[in-house]
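**Student:** sharing a model that was predicted from the sequence below.
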Amino acid sequence: MLTSKKILICVTGGIAVYKAVALVSKLTQAGANVKVMMTKSAMEFVQPLSFQAMSRNDVYFDTFDEKDSSVIAHIDLADWADLVIVAPATANVIGKLANGIADDMVTTTLLATTADAWIAPAMNVHMYDNAAVIRNIAQLSKDGFHFIEPSEGFLACGYVGKGRLEEPEKIVQLVEGYFVPKELPLKGKKVVVTAGPTRERIDPVRFLTNFSSGKMGYAMAEAAASLGAETILISGPVSLSPPPNVTLVSVESAKEMLDAVLLHFDTATMVVKTAAVADYKPKEVHSQKMKKQPGESVIVLERTTDILLELGKRKKDQLLIGFAAETNDVIHYAKSKLDKKNADYIIANDVTEEGSGFGTDTNAVTLVGKNIEQYFGHQTKKVLALQLLQTIIQLEKDDAK
């Protein structure tokens, strides 16, 4: 369940920091991609190198130490995480978060993240029972933070009582439970997803293609699989690893993609055509490399088969979902494509918009159907893919009533 999950561990200053090292180790062993952020107090107990060795990732502790100049580290990490865990969480950091104070990298990042955040307190039993701490925990619970209750036992200060950081094994179990989908609405269904660009060969060393990275299609396939579907991912040439529990079919040309889709179409419940398929291909493919010649050169192009249109003609009970990457009049072209190609839904976006379209990790789209026109604002493609599928599933369920 933790394969490819991105977990940010925020470590604050307390003797229980040694347990956080074990927690990072166990999460990494379970397949999660773990990154660690430390307060200065935490580094008094354990050096960052310990967490670096366990996570095999850089450790973050200074808001002004930008390891990658192309991003702002604390914002990038806030956006990156699927789940944030503060372990151990001191009374100090709990108080800061409850009052919106952001004076170090940990508190600044927690203020910026939209991911679920869990807090695992660890402190003296009397500190944990202090009225201020109780009040701050209540406020954070109201704000949406989830608490991992400390266990009872012998504390480092010599007291016996409630205040021990929960054991790493138990926290890992809680994290695994968090990532188990609560519902599997696509269980027993077959979903076919196309992704990436196609390549249309000119000669043995040249081809026509586009800027599609495949990220949106791969996110759609991952979301379908997480919702229980038997998922077939038909992908053009990309530099992405296939998501877990997905069957990958690699293709190159528009013709190969069409053939692969048709092979699975009759048994599919849903087809999500995310791929940016070439509209044209060279009429003549040269068997030898074309040599430079004086003056201009002309390549005659011919149309490829419109895969979405072809599927719309053949559709029976399948749910057909297309993507429309546009540069202007986005909704107009989406509605036109919906009717012309007999699709059930078109997911349209403006690829000229910053943070959207080809190559980005985020996207913003509009879901267009016969009875819906819903905008989904900028967010990661993985989150967006899940929201889109869940919305479509609910719309179909409502229509069936």
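**Tutor:** In hand now; what should we look at?
**Student:** switch to C-alpha atoms for all contacts and neighbour counts from now on
**Tutor:** Will do.
**Student:** the stretch 301-401 of the chain: helices as residue ranges?
**Tutor:** Under the criterion DSSP state H, counting those that start in this stretch, the stretch 301-401 of the chain contains helices at 307-314, 330-340, 381-400.
**Student:** go through these and name the closest to residue 259.
**Tutor:** Taking C-alpha to C-alpha, helix 307-314 is the member of these nearest to residue 259, at 9.5 Å.
**Student:** angle of the closest one against helix 330-340?
**Tutor:** 40 degrees (axes from the mean of the first three to the mean of the last three C-alpha atoms, to 10 degrees).
**Student:** what's helix 307-314 packed up against?
**Tutor:** strand 319-326 (3 or more C-alpha pairs under 8 Å, 6 or more residues apart in numbering; DSSP states H and E).
**Student:** how about the helices of the stretch 301-401 of the chain in TSV, adding distance to residue 323 and mean neighbour count?
**Tutor:** Putting those into TSV (distance: least, C-alpha to C-alpha, whole Å; neighbours: other C-alpha atoms under 10 Å) gives the following:
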stretch	distance to residue 323	mean neighbour count
helix 307-314	9	18
helix 330-340	8	17
helix 381-400	12	16
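**Student:** out of these, which is closest to residue 324?
**Tutor:** Ranking those by proximity to residue 324 (C-alpha to C-alpha) places helix 330-340 first, at 6.4 Å.
**Student:** second structure for comparison follows:
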Amino acid sequence: MRTQVAIIGSGPAGLLLGQLLTNAGIDNVILERTTKEHVLSRIRAGVLEEGMAGMLDEAGAGARMRAEGLPHDGFDLAFDGRRHRVDLYGLTDGKRVMVYGQTEVTHDLMDKREETGGLSVYEAANVRPHDFDTDRPHVTYEKDGREHRIDCDFIAGCDGYHGISRKSVPEAAIEIFERGYPFGWLGIIADVPPVSHELIYANHPRGFALCSMRSTTRSRYYVQVPADEKVEDWSDERFWDEIRSRLPEKTAEAMTTGPSVEKSVAAIRSFVAEPLRFRRLFLAGDAGHIVPPTGAKGLNLAASDVRYLFDALHEYYAEKSSAGLDAYSEKALARVWKAERFSWWMTSTMHRFPDQGPFGQKIQHAELDYLFQSRAALTMLAENYVGLPY
């Protein structure tokens, strides 16, 4: 088989890139090692920047998001027993975010791909990119007991942190920047109304908490826990007691509790691989970088990578110019590092660290207090939260 772009990974990054390419008449094939059902079972981020929402519209997959998603004009920071609102809309000249789950994004993109005849191969075992440092790259995989080969012009590695794309790059050709955090997020999903119509990020002596949602009837809640915490040690009752203890009193009293639909502990880390281009192999999304979930940048960074990569590929096929491809890594990484900085800042400001001590707690308090006394500081927060321009 031959295609123009072989895409490894059928998550949001791979699907979004594939759909934009298909719409532009650029042939592509998506290879996914798991089943379609497994991909759709992943429950992750749900806050979309305006730029990503616009890209879903551009891909022709934004109708359900516009009908069912929840536009948010702001969010709250809670500390010292009070909630303080960040007016995203007012601070950014009318920009907002859209709350719409990653699972729904994936579902919409899969449906659009099927509608437009794009080829996705699920349960493709032992996917391997080959010869991407030459003018004749190809990808091999196994399915139904046979090995298959796809010759292509370019390979897009959209297969996540644990995927084969980055692992196929020689160690000497890539530099890794990484930071771990001494805590994780214990999260639950429950079919109960959200405690607030906008998100609440809480800084509390017992640790960070986040009140989020997937819809007007499904809530997503998190609490900071030690990095080695075991999810089986947390009953629903214990979780509800803990998150309510970290929220302002009136908010805690208004919270509706119920049985969890899903419960898990997520590690918190920062990770960036440089560069993101290896001649004819390009990394996008989690294959090239991870951010702490504080600030909701992971899924949105995948979208910005796709923005740059699609524009570069479109330019290559439409104008026979490789300028965009040559600039891809530098351009994408510039935005990645700004998002890494913002996510690190949000994480450092809102969480309690084991070695922070009284001095560190006072600094956190001063930082939060300053935010709501300075429009310039709040504007910095709002601009980053709604998403920096591409």
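**Tutor:** That came through, no problem. Just so we're clear, the structure is a prediction, and the values are computed from it rather than from any experiment.
**Student:** where does the TM-score land?
**Tutor:** Once superposed, the chains reach a TM-score of 0.27 (TM-score structural alignment, normalised by the length of the second structure), with 140 aligned residues with a C-alpha RMSD of 4.9 Å.
**Student:** adding distance to residue 59 of the first structure, write the helices of the stretch 301-401 of the first structure out as CSV.
**Tutor:** Shown next, in CSV, are the helices of the stretch 301-401 of the first structure (distance: least, C-alpha to C-alpha, whole Å):
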stretch, distance to residue 59 of the first structure
helix 307-314, 46
helix 330-340, 42
helix 381-400, 24
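**Student:** out of the ones you listed, nearest to residue 260 of the first structure?
**Tutor:** helix 307-314 (10.8 Å).
**Student:** residue 249 of the first structure versus residue 235 of the first structure, what's the distance?
**Tutor:** 6 Å (C-alpha to C-alpha, to the nearest Å).
**Student:** of the helices of the stretch 301-401 of the first structure, which is nearest residue 22 of the first structure?
**Tutor:** helix 381-400 (28.6 Å).
**Student:** taking strand 319-326 as reference, get the angle to that closest one.
**Tutor:** Going by the same axes, to 10 degrees, helix 381-400 of the first structure makes 130 degrees with strand 319-326.
**Student:** helices and strands around helix 381-400 of the first structure, which ones?
**Tutor:** helix 215-226, strand 362-369.
**Student:** most packed of the ones you listed?
**Tutor:** helix 215-226 (a mean of 27; mean count of other C-alpha atoms under 10 Å).
**Student:** buried residues in the helix or strand where residue 338 of the second structure lies, which are they?
**Tutor:** Take DSSP states H and E as the rule and residue 338 of the second structure turns out to sit in helix 323-350. Neighbour-count burial for helix 323-350 of the second structure, counted by 16 or more other C-alpha atoms under 10 Å, picks out 324-325, 328-329, 331-333, 335-336, 339-340, 342-344, 346-347, 349-350.
**Student:** now do the SS call for the nearest residue to residue 201 of the first structure once chain neighbours are set aside.
**Tutor:** Using C-alpha to C-alpha, 6 or more residues apart in numbering and skipping residues adjacent in sequence, the residue nearest residue 201 of the first structure is residue 207, 4.1 Å away. Three-state call for residue 207 of the first structure (DSSP: H, G, I helix; E, B strand; the rest coil): strand.
**Student:** ok, residue 207 of the first structure to residue 301 of the first structure distance?
**Tutor:** Counting by C-alpha to C-alpha, the gap from residue 207 of the first structure to residue 301 of the first structure is 12 Å.
**Student:** so the two - more neighbours on which side?
**Tutor:** residue 207 (15 against 12; other C-alpha atoms under 10 Å).
**Student:** and residue 278 of the second structure, how far from residue 154 of the second structure?
**Tutor:** 10 Å.
**Student:** which one's more surrounded, these two?
**Tutor:** residue 154 (23 against 18).
**Student:** check which helix or strand residue 210 of the second structure maps to.
**Tutor:** Secondary structure (DSSP H and E) places residue 210 of the second structure in strand 209-213.
**Student:** how about residue 305 of the second structure?
**Tutor:** Counting by DSSP H and E, residue 305 of the second structure is found in helix 298-319.
**Student:** remind me what that helix packs against, helices and strands.
**Tutor:** By 3+ C-alpha pairs under 8 Å, 6+ apart, helix 298-319 of the second structure packs against helix 12-23, helix 50-59, helix 323-350.
**Student:** what angle sits between the second one and helix 298-319?
**Tutor:** This points to helix 50-59 of the second structure. 50 degrees.
**Student:** determine the angle, from 0 to 180 degrees, between helix 50-59 of the second structure and helix 12-23.
**Tutor:** If you take the same axes, to 10 degrees, helix 50-59 of the second structure sits at 40 degrees to helix 12-23.
**Student:** give the next helix or strand downstream of helix 50-59 of the second structure.
**Tutor:** helix 63-68.
**Student:** got the buried residues for that following helix?
**Tutor:** Going by neighbour count (16+ other C-alpha under 10 Å), the buried part of helix 63-68 of the second structure is residue 65.
**Student:** residue 260 of the first structure contacts residue 234, doesn't it?
**Tutor:** Yes. Contact criterion C-alpha atoms under 8 Å: residue 260 of the first structure and residue 234 qualify, at 7.1 Å.
**Student:** who's more crowded, the two?
**Tutor:** residue 234 (27 against 20).
**Student:** who are the contact partners of the more buried one?
**Tutor:** When contacts are counted by C-alpha atoms under 8 Å, 6 or more residues apart in numbering, residue 234 of the first structure touches 192-195, 248-251, 257, 260-261.
**Student:** ok, it to residue 34 of the first structure distance?
**Tutor:** Look at residue 234 of the first structure and residue 34 of the first structure: by C-alpha to C-alpha, they are 30 Å apart.
**Student:** cool, and residue 75 of the first structure?
**Tutor:** Distance of residue 75 of the first structure to residue 34 of the first structure, computed by C-alpha to C-alpha: 16 Å.
**Student:** comparing those two, which residue is more hemmed in?
**Tutor:** More neighbours surround residue 34 than the other of residue 75 of the first structure and residue 34, with 26 against 16 (other C-alpha under 10 Å).
**Student:** and the helix or strand where that one lies, what does it pack against?
**Tutor:** Using DSSP H and E, residue 34 of the first structure maps to strand 33-38. For strand 33-38 of the first structure, the packing partners by 3+ C-alpha pairs under 8 Å, 6+ apart come out as strand 6-11, helix 17-29, helix 48-55, strand 59-60, helix 105-112.
**Student:** hmm, back to that, now the helices and strands packed on helix 381-400 of the first structure in CSV, with distance to residue 147 of the first structure?
**Tutor:** As requested, those are arranged in CSV below (distance: least, C-alpha to C-alpha, whole Å):
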stretch, distance to residue 147 of the first structure
helix 215-226, 26
strand 362-369, 29
